[in-house]
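Student: pasting the sequence and the predicted coordinates here, then a few questions.
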Amino acid sequence: MTIEIGDGGIVIDATLIGPLLKVTPEDVPKLMRDGAITSLCETGVGDDAGAYRLSFFYQGRRVRLQVTESGEVLRRSIVDYGDIPLPQAMHRPGG
């Protein structure tokens, strides 16, 4: 599954993000609007130019997607602290 990257921003299907965050895809838009799911987009520089790292945070979980400029997901990672809130350092770029 690819991610749409264009002049209007980045669009990710909730069916990709929801299961990784352990929520139903139908709940993703509302949780994002309510600020329960937050995100961070980092643009690659140097050897990573043209790539993006997209991070999504929900409760004690962080999901990261490394994506090409065409929207192909190259890598994904999940950090899950369970019932413990993520440390603030996990919410920072490069953290």
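Tutor: Nice, I can see it.
Student: could you use CA atoms for every contact and neighbour count after this?
Tutor: OK.
Student: for Asp34, see how far away Val45 is.
Tutor: Distance from Val45 to Asp34, counting by CA to CA, to the nearest Å: 32 Å.
Student: apologies, that question was intended for Glu72.
Tutor: Here the distance between Glu72 and Asp34 works out to 28 Å (CA to CA).
Student: so which of the two has more stuff around it?
Tutor: Regarding Glu72 and Asp34, a neighbour count based on other CA atoms under 10 Å identifies Glu72 as having more, with 16 against 10.
Student: got another one to weigh against that:
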Amino acid sequence: MTQVTVKAGEFTVDADLVAAAFALDQAGMQAKMRAGEITSRCATGIGEDEGRFQLTFHYQTRALRLIVDGSGTVLSKAMEVNGRRRRAAAAPGG
């Protein structure tokens, strides 16, 4: 599986990607999602960002933000702590 797949307009993000961002193992991350401790949002780009999507995962004081295109290719990812960007990286090949 690629890191993000898109099917019928819905995004599926590889659990390992989210777990690693929050320094959790996959089982722990999935349990926290089921318990509502990790939440997610999807925003659709408009104007010059049309065709892009921001997928955001929140856990405690941290937020993982992924910018993806309509095919699920990760264009960028960033981690924010307390609303401040801590690291940002272009996706491989991007």
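Tutor: Looks like it arrived, so ask away. All values derive from a computational prediction rather than experimental measurement.
Student: show me where the second structure has its strands.
Tutor: 4-7, 10-13, 38-44, 52-59, 62-69, 74-81, 84-90 (DSSP state E).
Student: how far apart are the first one and its match in the first structure?
Tutor: The reference is to strand 4-7 of the second structure. Taken over the aligned residues, the distance from strand 4-7 of the second structure to the first structure averages 1.0 Å (mean CA distance after the TM-score superposition for the first structure).
Student: mind checking the longest helix of the second structure?
Tutor: Taking DSSP state H as the criterion, the second structure has its longest helix at helix 26-34.
Student: what angle separates that one from strand 52-59?
Tutor: Following axes from the mean of the first three to the mean of the last three CA atoms, to 10 degrees, one obtains 100 degrees for the angle between helix 26-34 of the second structure and strand 52-59.
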